[in-house]
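K.L.:
Structure of the sequence below:
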Amino acid sequence: MTKQHLVLQTDFGLCDGAVSAMYGVAYSVDSDLRISDLTHEIPTFNIWEGSYRLYQTVSYWPAGTVFVSVVDPGVGTKRLSVVAKTVEGHYIITPDNGTLTHLKQEIGIAEVRTIDETVNRLPRSGESYTFHGRDVYAYTGARLASGVISFEEVGPRIQVEDLIELPKQEAIVEGDQITGTIDILDVRFGNLWSNVPRLLSVKEQIEYGDVLEVTIVHGTRQVYKSTMIFGRSFMDCQLGEALVYVNSLDNLGVAINQGSFAKAYGIGTGSNWTIQFKKTGERRTLLETNEHTPID
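P.N.:
Prediction:
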């Protein structure tokens, strides 16, 4: 059986040996495995961000790739450990705690199996209940990626419809305004990633060069309201100026040219962070540059 890539995601960070232990377990199964990291900097216990980062990444890997995602505040409880197969042919090993929300809703999950720990658990780890990332997920992931077991040998099949999902809102149009949520940050650069699809902005006849009124509300408190240009890249406005752009997931984002919008205005993420886009009727000429910064 062809060996597949094994990709790890956790909220462990790299300040101790937890991630290294997962690597060690995987290599003990097969020293020829190809192991990569998605990220180990998911904020602690933030299942939503773990779900989103999988959605952001999985489709760009070859079919058959095995992902292990461990953001598991319920470790040691009766929550299920599962392996999901997406409609694109990727495998995700994770707790059934909402981590599969975005993949299920945005890409699709074809089949799910629970992990049979009587077979797929690191030998001599039976009394450990707080490191399933090492003892169950990395071990099972390595066995699946290396071809030691098939997907059918992971464990019994369960219904896709029974997977736990996190609350997830859709962007809507109200009059002449598009309303969505700030799903996540482009962490390093402080850009805001909304759930508003580019195609929805096209439907509302928003074009590059349009000036948009952008309003951000946290709960019932208005945090930000101003106008900015809708540009193709960050260089379509002046240094330090804000703009609306299309991010790498084809949704609308908000950024400051060479600045952090999130830090500048204290913006967070989640269903209680609402963002609204509204055409003002004004247009501006996009700044012409010889080299545009790629949209991230």
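K.L.:
going forward, measure contacts between C-alpha atoms and count neighbours the same way
P.N.:
Noted.
K.L.:
Give me the distance between the two termini of stretch 126-140.
P.N.:
This stretch, stretch 126-140, spans 15 Å end to end (Cα to Cα, to the nearest Å).
K.L.:
in it, what counts as buried?
P.N.:
131-140 (16 or more other Cα atoms under 10 Å).
K.L.:
cool, and stretch 109-120?
P.N.:
109, 111-116, 120.
K.L.:
Go through the residues you listed and name the one nearest D210.
P.N.:
I109 (37.9 Å; Cα to Cα).
K.L.:
Not counting its neighbours along the chain, what's nearest that closest one?
P.N.:
T86 (4.1 Å; Cα to Cα, 6 or more residues apart in numbering).
K.L.:
residues touching S59, list them.
P.N.:
Applying Cα atoms under 8 Å, 6 or more residues apart in numbering, we find S59 in contact with E88.
K.L.:
how does it look with 10 Å?
P.N.:
Each residue near S59 by Cα atoms under 10 Å, 6 or more residues apart in numbering is listed here: 65, 86, 88-90, 103, 107.
K.L.:
Let's see this one next, to set against the first:
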Amino acid sequence: MLIALLTDFGNRDWFVGVMKGVILKINPNVNVVDLSHEVAPQNVKEAGFILWNAYRFFPKGTIFVCVVDPTVGSDRKIIAVQTKEHIFIAPDNGILDFVLSEVEVLKSVYVENKSYFLENISTTFHGRDIFAPVAAYISRGVDLGELGEEASFRKPEGIFVEASTPGDYIGEVIYIDRFGNLITNIKPTADIDGEVKIKEYIIEKISKTYADVKSGQLLALIDSSGLLEIGVRNGNAKELTKADYGEKVFLKVKKI
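P.N.:
Presented below is the predicted three-dimensional model:
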């Protein structure tokens, strides 16, 4: 059994280590791995995109514990979701939307049963006091139905912009990686011939690789996630364009 942790806690403090300690104290036989702890603080969409990129590559039965929780301690709900392949535990704040837009949900519950929490629950560290022990108990065989009442579920829509025919599409930047590449929610369904515009910058064609353009030149390509990405060969597209999360991106598909 595998538990994968995704948080915005960073690695400087004790938060991640303590979560692992809680898990292993309850189930010493489970394996715990780090998906990422460098999500920008409180950036729920960034965390959701990282999870979407990663989950399908993990073994069947993996439990994903997602703690990017700006309203921790409030009356927000915590949900546990079971799909055909995996289990996800997260605040009910949209962090799972990317994943849930494309998987079949078998069961979804609110995490409410304090029998599976630590005894003393802080208002600021539910990762330690709720998420970690709940994940550990699930890894020991506790059924999601024991955690709480069934959660209402509606499949998220409009997460990606499917560019499947010639025409004009409008998307936005949903992720910026450490290289400054601008990843959009535009999802071409095949090789395309098109033009991309972001702010005042126009990219006249879709490249196959970064090597298709000169060093320092802006380009657009379809990345390893199947999404339209804007980058700079040997440079930083975020710095060049001054674009940020939510920046509109325009794609004109000429032919497919």
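K.L.:
picking that back up, distance of the residue nearest to I109 of the first structure from I47 of the first structure?
P.N.:
The value you get for T86 of the first structure to I47 of the first structure, if Cα to Cα is used, is 19 Å.
K.L.:
Same question for V214 of the first structure.
P.N.:
In terms of Cα to Cα, V214 of the first structure sits 28 Å off from I47 of the first structure.
K.L.:
Specify the local secondary structure of W193 of the first structure.
P.N.:
strand (DSSP: H, G, I helix; E, B strand; the rest coil).
K.L.:
Distance of the counterpart of Y201 of the second structure in the first structure relative to E241 of the first structure?
P.N.:
Aligned counterpart of Y201 of the second structure in the first structure: K225 (TM-score structural alignment). To E241 of the first structure, K225 of the first structure is 14 Å away according to Cα to Cα.
K.L.:
Which stretches in the stretch 151-296 of the first structure count as helices?
P.N.:
Along the stretch 151-296 of the first structure, counting by DSSP state H, counting those that start in this stretch, helices occupy 198-203, 261-265.
K.L.:
how about the longest strand along the first structure: buried residues?
P.N.:
In the first structure, with assignment by DSSP state E, the single longest strand is strand 270-283. Residues 270, 273-279 are the ones in strand 270-283 of the first structure that count as buried (16+ other Cα under 10 Å).
K.L.:
likewise stretch 57-71 of the first structure?
P.N.:
Buried residues in stretch 57-71 of the first structure (16+ other Cα under 10 Å): 58-59, 63-71.
K.L.:
closest to I42 of the first structure among the residues you listed?
P.N.:
Using Cα to Cα, the buried residues of stretch 57-71 of the first structure come closest to I42 of the first structure at V71, 7.8 Å.
K.L.:
what's the counterpart of that closest one in the second structure?
P.N.:
Per TM-score structural alignment, the equivalent position to V71 of the first structure in the second structure is V68.
K.L.:
Which residues are in contact with its match?
P.N.:
Per Cα under 10 Å, 6+ apart, neighbours of V68 of the second structure: 6-9, 37, 39-48, 90-91, 93, 95, 127.
K.L.:
Okay, it and K248 of the second structure: tell me how far apart.
P.N.:
25 Å.
K.L.:
go on, H126 of the second structure?
P.N.:
With Cα to Cα as the criterion, H126 of the second structure and K248 of the second structure are 35 Å apart.
K.L.:
what do you get for D75 of the second structure?
P.N.:
33 Å.
K.L.:
same deal with G180 of the second structure?
P.N.:
The gap separating G180 of the second structure from K248 of the second structure is 16 Å, by Cα to Cα.
K.L.:
Which one's more surrounded, K225 and E241 of the first structure?
P.N.:
Neighbours were counted for K225 of the first structure and for E241 using other Cα atoms under 10 Å; E241 has more, 17 against 13.
K.L.:
Contact partners for the equivalent of that one over in the second structure?
P.N.:
Correspondence of E241 of the first structure to the second structure, assessed by TM-score structural alignment: Q217. Counting by Cα under 10 Å, 6+ apart, Q217 of the second structure makes contact with 203, 210, 231-237, 240.
K.L.:
Can you name the two of the residues you listed that sit furthest apart?
P.N.:
I203 and N234 (16.8 Å).
K.L.:
With neighbour numbers in mind, choose between those two.
P.N.:
I203 (17 against 14).
K.L.:
close enough to count as contact, that one and E229?
P.N.:
No - at 11.5 Å, I203 of the second structure does not count as touching E229 under the criterion of Cα atoms under 10 Å.
K.L.:
That concludes my questions; thank you for your assistance.
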